[in-house]
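Trainee: no FASTA, just this:
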């Protein structure tokens, strides 16, 4: 059973569903300060052709005379302000042990007990797919938010704070004598302030945004045989064999796995540095799905968005949506642990999309039919 965190009470249907505690602090605390805070398959279903990688204007957080405020570009300012509500589900699947972890915090101000000048609304979500044991995933889940908030770059440069937090967590895994150095985890974190959504990803978890029912991928799967990753790996002296980094690991970015890395600060093929994607949310953005590769191994991004949207129009419950995605992945014979988080940006369900009927009835002409038949007969 996966352990997770959420600021609202849990809703579970069986013993394997992820629990949601009111705190992300617990075991495997940061060894530096206790007082302050996969094996996956390479083959995945083709991503739907309508999926478009989305790059929006960047919002920035800054101080104004000591007051923390969210500042978006003028062209993006509107009356829209998201209201966050989420649901999650985590299942062991066909694996013998559960190595996934997740975090769900719908209200950062309330959760952190921050002063009133903290950006609001604010939310934080994360999924962590462990491998080689549970140490790395559990440690990162318990400490990553603390590393972000306490970073010197936060909140002036949230992107730098996120990158720094990933690296700091990675180094802490190397330094802790109580944690297994051969344990590792992929990590995907979603930090939202107002309308600014920032995704940080290291590994093959995935974040997908629904824009009026169209799937927008906000992260890239870091697989060793991905061309960009393979070039980087080989430049650093590594190799990709049968889709595995140095024949051992099915991801090219992960935190931990220090048995595969050199000294801290040195260059090695397996890195913990995340890729970032910043998006300004609009009225068209309905919900976000983040999940470990146990889901994406058997389901395209567009399929997940379609299933979730249909479910929301029926019952408007993100918790039930996450469970439905897990059930569907199990029906499709996923071979991994499953963790899914669905985050809605409005209290209302997505509007139904009606496709107008065509006024002119389209059909192929007799001439066109003959041309098609001739082409098939001649194997053109």
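Mentor: Cool, the structure landed. Everything numeric here is computed off the predicted structure, so don't read it as measured data.
Trainee: okay, CA-based contacts and neighbour counts for the rest of this
Mentor: Fine.
Trainee: quick one, what contacts the nearest residue to residue 319 once chain neighbours are set aside?
Mentor: In this structure, residue 319 finds its nearest non-sequential neighbour in residue 87, 3.6 Å apart by CA to CA, 6 or more residues apart in numbering. Listed by CA atoms under 8 Å, 6 or more residues apart in numbering, the contact set of residue 87 reads 317, 318, 319, 320, 321, 322, 341, 342, 343.
Trainee: include neighbour count and distance to residue 375 when you put those residues into CSV, please.
Mentor: Output for the contacts of residue 87, formatted as CSV (neighbours: other CA atoms under 10 Å; distance: CA to CA, whole Å):
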residue, neighbour count, distance to residue 375
317, 20, 50
318, 25, 49
319, 21, 51
320, 21, 49
321, 28, 46
322, 28, 46
341, 27, 48
342, 28, 47
343, 25, 49
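Trainee: on that earlier part again, now the residue nearest to residue 319: how far from residue 114?
Mentor: Distance of residue 87 to residue 114, computed by CA to CA, to the nearest Å: 24 Å.
Trainee: same deal with residue 84?
Mentor: According to CA to CA, residue 84 stands 18 Å off from residue 114.
Trainee: try residue 129
Mentor: Using CA to CA, residue 129 is found at 29 Å from residue 114.
Trainee: between those two, tell me which one has more neighbours.
Mentor: residue 129 (33 against 11; other CA atoms under 10 Å).
Trainee: what about versus this one:
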């Protein structure tokens, strides 16, 4: 599925939105003049799970995303798995610390050592683990000078019988079951009534949908200058480190895949759309190594985890994809000829023409932008052929 990594394209329409969403203190210097598009790719398997990850720095000046992917935990928890994506802001220190240490803070205590599995005990252990690592980091941050750094976290802890969705901030995770979007986490935004109430009780305000007009998430690890009210508990501060933890019983015959992604991906896809798009790519025989990166100025990390019930290769889907590619190549040739007569045969013009056409065969959730590689290759062939003709000898044999 390496080609899956190159399916989507940056779009200028996202620029203003992305700038508006910039974290506190970020100005033009927080972004590059051109995106860094080198991909970090990772894949693995274990315990009946396969996973693939793609990450890209994008337009951001620094890569602040990190992740954890353990399809099979060690020792007595060998039948468990843990996957997480951390989206850092104001530096990557907190995200990197979490990638190294958070799992060790979660899977401790009787919830993981006793006989049987108690979902309520597991969820409480996860909550306590988040609070514990936040306290641990606070002492380090003050000593080392990174108290302004923070990170969101989205994770899934997989046990033999349950899926534990863990969310803190505005990264997001989803579950596809029996071909449908079955569950997804809810972002922690300051505008949510429960979040606004806590922020205002702690003496803060919600301005421009941000904590004190600055931070775009209402829950995060780190961000210790938002956790400075000494007489309030950890979960009562302007920004809370307490995750929401959801538990779903596993359905081995129906569970297909999980997607965990940072907000840079969700800026480009809605939840239903990304679920449908990932499933459509798996039907084409792709492995889960993927990054979903349609137009965003942010860092982008996407982690796809496939269960045994994930869809396999469909010959009908492959044939439909071949027919779609052939149709697009034909239309590019037609449009190139028409636009060349007008002196306007640019790639942008061809994309605009194709975008104005209704094509129900385009990949669900991905749309025309997911076929960018096919369109660009067809365009480049035509452009090179045209330029070769224009630079070749005239019919008389003399140079033109």
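Mentor: Cool, got the structure. Just so you know, these numbers come straight off a predicted model, no measurement behind them.
Trainee: related to what we said a few turns ago, quick check, the residue nearest to residue 319 of structure 1 in a strand?
Mentor: Yes - the assignment for residue 87 of structure 1 by DSSP: H, G, I helix; E, B strand; the rest coil puts it in a strand.
Trainee: aligned to it, what sits in structure 2?
Mentor: Matched across to structure 2, residue 87 of structure 1 falls on residue 52, judged by TM-score structural alignment.
Trainee: cool, residue 293 of structure 1 as well?
Mentor: Aligned counterpart of residue 293 of structure 1 in structure 2: residue 263 (TM-score structural alignment).
Trainee: burial count for that match?
Mentor: 22.
Trainee: so what's the nearest residue to it once chain neighbours are set aside up against?
Mentor: Closest residue in space to residue 263 of structure 2, ignoring its immediate chain neighbours: residue 171 at 4.9 Å, by CA to CA, 6+ apart. Residues in contact with residue 171 of structure 2, defined by CA under 8 Å, 6+ apart, are 85, 86, 87, 152, 153, 154, 187, 260, 261, 262, 263, 266.
Trainee: now the residue positioned nearest the centre of structure 2, nearest residue through space, not along the chain?
Mentor: What sits nearest the mean C-alpha location of structure 2, by CA atoms, centre = their mean, is residue 261, with 2.7 Å. In space, and not counting its chain neighbours, residue 261 of structure 2 is closest to residue 302: 4.4 Å by CA to CA, 6+ apart.
Trainee: and stretch 229-238 of structure 1, which stretch of structure 2?
Mentor: Taking TM-score structural alignment, stretch 229-238 of structure 1 hits residues 195-204 over in structure 2.
Trainee: how far is that stretch from where the chain is centred?
Mentor: 29 Å (CA atoms, centre = their mean, to the nearest Å).
Trainee: check which residues of it are buried.
Mentor: Residues 195, 196, 197, 198, 199, 202, 204 are the ones in stretch 195-204 of structure 2 that count as buried (16 or more other CA atoms under 10 Å).
Trainee: so where do the helices sit in the stretch 251-400 of structure 2?
Mentor: Assigned by DSSP state H, counting those that start in this stretch, the stretch 251-400 of structure 2 shows helices spanning 263-266, 271-282, 315-341, 347-355, 372-391.
Trainee: now structure 1
Mentor: Assigned by DSSP state H, structure 1 shows helices spanning 108-112, 135-150, 158-175, 227-235, 293-296, 301-315, 318-331, 366-377.
Trainee: ok so, going back, in structure 2, which of the contacts of residue 87 of structure 1 still touch?
Mentor: Using both residues aligned by TM-score structural alignment, their matches' CA atoms under 8 Å, structure 2 keeps these contacts from those: 317, 318, 319, 322, 341, 342, 343.
Trainee: isn't the third one up against residue 88?
Mentor: Looking back up the chat, that one is residue 319 of structure 1. Yes - taking contacts as CA atoms under 8 Å, residue 319 of structure 1 lies within contact range of residue 88: 5.5 Å.
Trainee: quick one: common contacting residues for the two?
Mentor: residue 342.
Trainee: just the buried positions in the longest strand anywhere in structure 2, please.
Mentor: As assigned by DSSP state E, the longest strand anywhere in structure 2 is strand 31-46. Going by neighbour count (16+ other CA under 10 Å), the buried part of strand 31-46 of structure 2 is 31, 35, 36, 39, 41, 43.
Trainee: nearest residue to the second one other than its sequence neighbours?
Mentor: The shortest distance from residue 35 of structure 2 to any residue that is not its chain neighbour, by CA to CA, 6+ apart, is 4.2 Å, and that residue is residue 59.
Trainee: then the third one?
Mentor: Closest residue in space to residue 36 of structure 2, ignoring its immediate chain neighbours: residue 58 at 4.9 Å, by CA to CA, 6+ apart.
Trainee: show me what contacts that neighbour?
Mentor: 35, 36, 37, 296, 297, 298, 299, 300.
Trainee: in structure 1, which of the residues you listed still touch?
Mentor: Kept across both, from these, using both residues aligned by TM-score structural alignment, their matches' CA under 8 Å: 296, 297, 298, 299, 300.
Trainee: and the closest residue to residue 309 of structure 2 other than its chain neighbours, how far from residue 306 of structure 2?
Mentor: Leaving out its chain neighbours, the residue that sits closest to residue 309 of structure 2 by CA to CA, 6+ apart is residue 256, at 4.8 Å. Here residue 256 of structure 2 is placed at a distance of 6 Å from residue 306 of structure 2 (CA to CA).
Trainee: state the distance from the counterpart of residue 306 of structure 2 in structure 1 to residue 209 of structure 1.
Mentor: By TM-score structural alignment, residue 306 of structure 2 lines up with residue 344 in structure 1. Going from residue 344 of structure 1 to residue 209 of structure 1 by CA to CA gives 10 Å.
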